[in-house]
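Colleague: quick one, fold the following:
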Amino acid sequence: MAETRQKAFRPQILVALYQLGGTASKQATIRRIEELYGTRLSEEDWQPCKTRPEPKWQNLVAWERKDLVRDGLLERGSPRDTWTLSEAGKAEARRT
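Modeller: The predicted model follows:
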């Protein structure tokens, strides 16, 4: 099975944060994504990144978070390592 693409994590991030009350730490969000979707991740997803010791999928989640902020679905300027859904992000999570 091939590595999961970064954009595939968008709905997973939104749902995880929504279920965590709309705001959570990066680690709590990653744990929730793993609980919800971990069985769907490929062996390749679990391989360590080339530049970091974390699994590839966790690195892709962090990169997708950046795009969610850019697209207005996560709040800009949240405290470090705290991810917060915007109102648009909450609405999108409810549709997912």
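Colleague: only C-alpha atoms for contact and neighbour calcs from this point on.
Modeller: Fine.
Colleague: strands along the protein, start to end?
Modeller: With DSSP state E, the ranges of strands along the chain come out as 23-25, 82-84.
Colleague: give me whichever of those is most buried.
Modeller: When these are scored by mean count of other CA atoms under 10 Å, the highest mean neighbour count falls to strand 82-84 (a mean of 22).
Colleague: quick check: buried residues in the longest helix anywhere in the chain?
Modeller: The longest helix of the chain (DSSP state H) is helix 56-70. Neighbour counts over helix 56-70 (16 or more other CA atoms under 10 Å) mark Lys56, Trp57, Gln58, Asn59, Leu60, Val61, Ala62, Glu64, Arg65, Asp67, Leu68, Val69 as buried.
Colleague: the last one against Glu75, yeah?
Modeller: Yes - with the criterion set as CA atoms under 8 Å, Val69 and Glu75 qualify as a contacting pair; they are 6.1 Å apart.
Colleague: ok, back up a step: what packs against the longest helix of the chain?
Modeller: Packing partners of helix 56-70 (3 or more CA pairs under 8 Å, 6 or more residues apart in numbering; DSSP states H and E): helix 9-19.
Colleague: now do the helix it packs on and helix 56-70, the angle between them.
Modeller: Put simply, helix 9-19 runs at 80 degrees to helix 56-70, going by axes from the mean of the first three to the mean of the last three CA atoms, to 10 degrees.
Colleague: buried stuff in helix 9-19?
Modeller: Under 16+ other CA under 10 Å, the buried positions of helix 9-19 are Phe9, Arg10, Gln12, Ile13, Leu14, Val15, Ala16, Leu17, Tyr18.
Colleague: second input sequence below; structure requested for side-by-side comparison:
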Amino acid sequence: MNDRDVMPAFDMLMEELDAIVTHLNQQGAQLMQAKEYAQAREVIVKAEAVLAFQAKVKALQEEWVRLSVSSSKKTPRKKQPGQRVMTTMLKQGLRTPNEAFMLPILQALVQLGGSGRVIEVLDRVERMMKEQLNKYDYESLPSNPKELRWRNNAQWARLNLVQAGYLASDSPRGIWEISEAGRALVLEAKE
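Modeller: Just a heads-up that it's a prediction; the model follows:
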């Protein structure tokens, strides 16, 4: 593994840890609002542990940079059929973060009457976020040239919404469905 592989791996890990902390913050806030203080404390402890881990990863990343390790001379591996090729990661902060898609997804579902096919939801989300999406969001994914980055990120945001209870986890394949908690969040955002 050479430096071209290591730094993107650090960046990818840091980005994922940021997303986890954001999710835990939302979950903790939701529990505090519901006056579920014991569960909220558990989430806070988890968030603090993730933040401590993230600080360790950041220190390791800085240490790696200081080491200035030269590239290892490996013979290139042949790609196996169906094997994913790792490419250079997009630098952090260039694309619209997954969290930015959460409220527009919920709003689109409310507009659609509570549920909708993925394509319908994403088309509405794109119209709502037109001013926010940038050139990096409209690039295709290196791992799947047929998929735009923003659509993939919106899919990850949808997963976070399901995990947080804002979308139904048992809706039919290809259909996204808002939950009562999701509707309440949309109403709260309007106020």
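Colleague: and the strands of the first structure as CSV, adding distance to Ala93 of the first structure?
Modeller: Output for the strands of the first structure, formatted as CSV (distance: least, CA to CA, whole Å):
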stretch, distance to Ala93 of the first structure
strand 23-25, 13
strand 82-84, 12
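Colleague: residue in the second structure matching Gln12 of the first structure?
Modeller: Aligning on TM-score structural alignment places Gln12 of the first structure opposite Pro104 in the second structure.
Colleague: ditto for Asp71 of the first structure
Modeller: Looks like Asp71 of the first structure aligns to Ala164 there (TM-score structural alignment).
Colleague: ok, the closest residue in space to that match that isn't next to it in sequence - contacts?
Modeller: Nearest non-adjacent residue to Ala164 of the second structure, counting by CA to CA, 6 or more residues apart in numbering: Gln27, 6.5 Å away. By CA atoms under 8 Å, 6 or more residues apart in numbering, the contact set of Gln27 of the second structure is Ala40, Val43, Ala164.
Colleague: quick check: of the residues you listed, which lies closest to Ile119 of the second structure?
Modeller: Ala164 (22.1 Å; CA to CA).
Colleague: gap between the closest one and Ile175 of the second structure?
Modeller: With distances taken as CA to CA, to the nearest Å, Ala164 of the second structure is found 18 Å from Ile175 of the second structure.
Colleague: now Asn134 of the second structure: how far from Ile44 of the second structure?
Modeller: Counting by CA to CA - Asn134 of the second structure and Ile44 of the second structure are separated by 33 Å.
Colleague: compare those two (neighbour count), which wins?
Modeller: Ranked by neighbour count (other CA atoms under 10 Å), Asn134 of the second structure and Ile44 place Ile44 first, with 18 against 14.
Colleague: spatially nearest residue to the more buried one, not counting backbone neighbours?
Modeller: Nearest residue to Ile44 of the second structure, sequence neighbours excluded (CA to CA, 6+ apart): Gly28, at 6.6 Å.
Colleague: equivalent range in the first structure for the helix or strand containing that neighbour?
Modeller: Under the criterion of DSSP states H and E, Gly28 of the second structure resides in helix 3-33. Mapping helix 3-33 of the second structure onto the first structure (TM-score structural alignment) gives no aligned residues.
Colleague: could you give the angle of the helix or strand just after that helix to helix 3-33?
Modeller: For helix 3-33 of the second structure, the succeeding helix or strand toward the C-terminus, using DSSP H and E, is helix 37-67. Comparing the axes of helix 37-67 of the second structure and helix 3-33 via the same axes, to 10 degrees yields an angle of 160 degrees.
Colleague: which other helices and strands contact helix 37-67 of the second structure?
Modeller: Partner elements for helix 37-67 of the second structure (3+ CA pairs under 8 Å, 6+ apart): helix 3-33.
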